[in-house]
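Student: Could you work out the structure for the sequence below:
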Amino acid sequence: MWAQIINAILGIWLMASSAILGYASAKTIPDNEHIVGPIIATFAIISWWEATRVLRLYNVPLAVWLLLAPWVLGYDHSLATANSMIVGALVLGLSFVKGKIEDSYGGGWASLLKSDSVHAKEAQKRGKR
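Tutor: You can find the predicted model right below:
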């Protein structure tokens, strides 16, 4: 979960960075960061819980976009390029950190087709009581 907390902070940083680093007057750079930042923070916060942890991977395409955006959008500010590259690399790396799983939630629809699924084991336990 620590990795997703950092990703949420990075998403919030991305929203504020254009004003803090002094390139808020640029046209496309702050717009891009104001769109991508809240989405990164949202997916990171949703993935704090075990049942929704897989949503951390939704930040991967956003991180790749941050790595490509300086060239696709033609950033003319070197500090903005560095910020986009650093945040993109950090978000990309931290999105692959799974976190500790403490509970099992049944395995999804595929578990219904298995004979040794969590549901079948629970049913056997309850039947023996």
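
Student: can we go C-alpha only for contacts and neighbour counts from here?
Tutor: Will do.

Student: In this structure residue 43 contacts residue 62, no?
Tutor: No. Residue 43 is not in contact with residue 62 according to CA atoms under 8 Å; the separation is 10.4 Å.

Student: the more surrounded of those two?
Tutor: When neighbours are counted by other CA atoms under 10 Å, residue 43 and residue 62 differ, and residue 43 comes out ahead with 23 against 18.

Student: one more to put side by side:
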Amino acid sequence: MKSRMGVRAAVALSSGALAVLAFHGTASAAPAPPGGGSWDHTWSGAAGDFKVYVKEYGDVISVCDTKKDGKSPTVWVGPGSTTRYKFTVPGGTGSCATKSASLGGKYNLPEGQKFTVTACSWGCGAKPFVNDH
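Tutor: Okay, here's the model as predicted:
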């Protein structure tokens, strides 16, 4: 039978090792592309504060907060300078928000039309795309 002191030491060591691993994984993790799969268009904010992902099939637009700066990226989607819808990424660094045609209504973008996705946090970036599939 093992001594209680030996068992406590083993538990303390393994708990400490798990805590270090868990902290290391959280601290160094960058947001992964949401939803997996391939994206038709991706770009980052000039200040490195957000990343935008666009998948034309399904009208999927995802944005991730990539900088620990206390600001949440806001996104506007619309034809030209008109806003069809907008959303903000909640939750801080490493969090993402996604809108898609599966939500219906304004999120179902008409085919063959040119849209611009504008994202802003500290800086702004805008990219147009033609929703052709």
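
Student: Could you get me the TM-score between them?
Tutor: The TM-score (TM-score structural alignment, normalised by the length of structure 1) is 0.28; 62 aligned residues with a CA RMSD of 4.8 Å.

Student: In terms of helices and strands, where is residue 61 of structure 2?
Tutor: According to DSSP states H and E, residue 61 of structure 2 maps onto strand 60-65.

Student: elements contacting that strand?
Tutor: Using 3 or more CA pairs under 8 Å, 6 or more residues apart in numbering; DSSP states H and E as the contact test, the elements touching strand 60-65 of structure 2 are strand 50-55, strand 96-99.

Student: contacting residues for the closest residue to residue 37 of structure 1 other than its chain neighbours?
Tutor: Of all residues not flanking residue 37 of structure 1 in the chain, residue 11 sits nearest, at 4.2 Å (CA to CA, 6 or more residues apart in numbering). Counting by CA atoms under 8 Å, 6 or more residues apart in numbering, residue 11 of structure 1 touches 36, 37, 38, 39, 40, 41.

Student: Show me where structure 2 has its strands.
Tutor: For structure 2, applying DSSP state E gives strands covering 41-44, 50-55, 60-65, 74-78, 85-88, 96-99, 114-120, 124-130.

Student: from memory residue 30 of structure 1 sits against residue 18, does it?
Tutor: Yes. Taking CA under 8 Å as the definition, residue 30 of structure 1 is a contact partner of residue 18 at 5.8 Å.
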